[in-house]
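Undergrad: sequence? don't have it. structure:
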């Protein structure tokens, strides 16, 4: 009876573990196989072409545009979200009135999906429907904000929408970290004559380093997968000016009928995610023995 009780949790967990392993790692392997075939509309396992799809991928100007946009979006999205999140967290950490209400307001956008966020900001930034039209109706006829329809500025509209949604998430992480710091540290620094900005810069931020690193990791991961936000806001346009690797993969696989090429781009996206996650896991595993 006791042995059955010991094995029961494993029996309960086993089906979910097996299915998760099959659907996650099994499809990763399947995608890798497709990327070395000449698959087009349907998978074609009889024509293996080696690394030809990867060579085609890195010869395409559209792929480089997607990588450039991903770089712009990731740097601005992660950087501005963290900066705003930190400022908001410090503001709320001052024990202000209506803190609960303000915290809910800041966090509310994170409850929305990227599809809803993209659609809402598409209306707001559309020159004929949103902010520009409102300013014109109010009498400010010279006001112009047509970033959404300009190929060189449309990517920044995606940044604006992404930051609006994720700054509250970064704020929640930083606020939790700030609330975990002993107030006596701050009081001792103030007694020594340190100003509040110096306390945050020289004492608080170093203590929050694990929170900062975790926030960068999560937001970077979200930026690489920002498919739904781009599709809802710009659909990769004008032209393919706001393409990112995720939309590139979708277009090649399901619109252009180039499954092999789309699988190659998906493999490269997997490599990008691994480049972020693996160093973090490695550092965590290395730190565990020292902690013990």
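TA: Arrived safely, thanks for sending. None of the values given here were measured: they were computed from a predicted structure.
Undergrad: C-alpha from now on. contacts and neighbour counts both.
TA: Noted.
Undergrad: chain center to the helix or strand residue 80 falls within, what's the gap?
TA: According to DSSP states H and E, residue 80 maps onto helix 61-92. Centroid separation for helix 61-92 versus its chain: 8 Å, with C-alpha atoms, centre = their mean, to the nearest Å.
Undergrad: second structure follows, compare the two:
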């Protein structure tokens, strides 16, 4: 009986051990290996000659890297802001118990079911002057219409923002809608009895109560923005020039195209630090709130 009880206690650990081992090796092990490569003089192939923080110094001296960081700042700020505002607006509209809510919600959520590769390819066709919106307008007789953002180095990054917002805003809407449905109706009824209008109720009661949802949405969107790669590759390829280059595409370029594995690994570690700087405070606040 004792051996049987021991086996029952240990069975979950035995079952989970292989998957845990795989995660340790292929996630955390490769993260550690990337960190090691970032302090070596690795070029086309890995090298074990340690050069310290030399790669990081070279990385921050590259105009190409600074351009990727500047593009990330533009993309992430607009992406997070627009998705949050649009998602909150859609959630508030659906929260009014409108007809067809069950039909509209899947429509808003559908883009999130697609991969960023599919989204990038579709929006590349839509925005291409030769086959997309501009060509369609010309066929309809509007010969003076021009929409060449995807070919313009100053406007191409906004095409990436447009495609990313289209894909993610529905998911953020679902998060906000869940938050709205979780607000205590008694508080709303009490405010209505006191004469508060709908706008005041949302501004003073509902939205302040949704701070955890706003924080969760920010963490999700910031994480997606920092590691954005497939959308860029499918939509613009990082161009024209380096107009839409982001740290993820920079890392791939320097590691596999320019054969600068050490610099590419150091850029990957910088991206990891960016994500940690967002995830760790969020997890800390969640754990601290759970204890309270």
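TA: Arrived safely, thanks for sending. Model, not experiment: these values are computed from the prediction.
Undergrad: find me the equivalent region of stretch 132-144 of the first structure in the second structure.
TA: Mapped onto the second structure using TM-score structural alignment, stretch 132-144 of the first structure spans residues 134-146.
Undergrad: again but with stretch 52-59 of the first structure, I slipped
TA: Mapped onto the second structure using TM-score structural alignment, stretch 52-59 of the first structure covers residues 54-61.
Undergrad: what span of the first structure is stretch 203-210 of the second structure aligned with?
TA: With TM-score structural alignment as the criterion, stretch 203-210 of the second structure aligns to 201-208.
Undergrad: if we can go back for a sec, what is the helix holding residue 80 of the first structure packed up against?
TA: Under the contact criterion of 3 or more C-alpha pairs under 8 Å, 6 or more residues apart in numbering; DSSP states H and E, helix 61-92 of the first structure touches helix 154-179, helix 209-224, helix 245-250.
Undergrad: so which of the ones you listed gets nearest residue 143 of the first structure?
TA: Closest to residue 143 of the first structure of these, according to C-alpha to C-alpha: helix 154-179, at 17.1 Å.
Undergrad: so that closest one matches what in the second structure?
TA: Under TM-score structural alignment, helix 154-179 of the first structure corresponds to residues 156-181 of the second structure.
Undergrad: what's the average distance of the matching stretch to the first structure?
TA: Superposing on the first structure and averaging over aligned pairs (mean C-alpha distance after the TM-score superposition for the first structure), stretch 156-181 of the second structure comes out at 0.4 Å.
Undergrad: pull out the buried residues from that stretch.
TA: 156-177, 179-180 (16 or more other C-alpha atoms under 10 Å).
Undergrad: quick one on the thing from earlier: ends of the match of stretch 203-210 of the second structure, what's the gap?
TA: Terminal residues of stretch 201-208 of the first structure lie 11 Å apart, using C-alpha to C-alpha, to the nearest Å.
Undergrad: ranges for the helices of the stretch 1-150 of the first structure?
TA: Assigned by DSSP state H, counting those that start in this stretch, the stretch 1-150 of the first structure shows helices spanning 2-21, 27-34, 52-58, 61-92, 99-107, 114-125, 131-137.
Undergrad: residue 64 of the second structure and residue 263 of the second structure, how far apart?
TA: Residue 64 of the second structure sits at a distance of 12 Å from residue 263 of the second structure (criterion: C-alpha to C-alpha).
Undergrad: more neighbours: the two, which one.
TA: Ranked by neighbour count (other C-alpha atoms under 10 Å), residue 64 of the second structure and residue 263 place residue 263 first, with 28 against 16.
Undergrad: surely the more buried one and residue 55 touch.
TA: Yes. Using C-alpha atoms under 8 Å, residue 263 of the second structure makes contact with residue 55 at a distance of 5.2 Å.
Undergrad: okay, and the common contacts of the two?
TA: Contact with both residue 263 of the second structure and residue 55 is made by residues residue 38, according to C-alpha atoms under 8 Å, 6 or more residues apart in numbering.
Undergrad: if we can go back for a sec, the match of stretch 132-144 of the first structure: which residues count as buried?
TA: 134, 135, 136.
Undergrad: show me the contact partners of the match of stretch 52-59 of the first structure.
TA: Taking C-alpha under 8 Å, 6+ apart as the rule, stretch 54-61 of the second structure contacts 38, 39, 40, 41, 65, 66, 262, 263, 266, 267.
Undergrad: contacts only, for the fifth one.
TA: Contact analysis of residue 65 of the second structure by C-alpha under 8 Å, 6+ apart lists 59, 247, 250.
Undergrad: which of those tops the neighbour count?
TA: Greatest neighbour count in these, by other C-alpha under 10 Å, goes to residue 247: 26 neighbours.
Undergrad: show me what contacts the aligned partner of it in the first structure?
TA: Using TM-score structural alignment, the equivalent of residue 247 of the second structure in the first structure is residue 245. By C-alpha under 8 Å, 6+ apart, the contact set of residue 245 of the first structure is 63, 66, 67, 70, 224, 265, 266, 269.
Undergrad: out of those, which is most surrounded?
TA: In terms of neighbours by other C-alpha under 10 Å, those top out with residue 265 at 26 neighbours.
Undergrad: helix or strand: which one has it?
TA: Following DSSP H and E, one finds residue 265 of the first structure within helix 259-291.
Undergrad: packing partners of that helix?
TA: Against helix 259-291 of the first structure (3+ C-alpha pairs under 8 Å, 6+ apart) you get helix 27-34, helix 52-58, helix 209-224, helix 245-250.
Undergrad: ok, 7 Å please
TA: On a contact count with 3 or more C-alpha pairs under 7 Å, 6 or more residues apart in numbering; DSSP states H and E, helix 259-291 of the first structure meets helix 27-34, helix 52-58, helix 245-250.
Undergrad: reformat these as CSV; add distance to residue 145 of the first structure.
TA: Shown next, in CSV, are these (distance: least, C-alpha to C-alpha, whole Å):
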stretch, distance to residue 145 of the first structure
helix 27-34, 41
helix 52-58, 35
helix 245-250, 25
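Undergrad: I appreciate the help and will end here.
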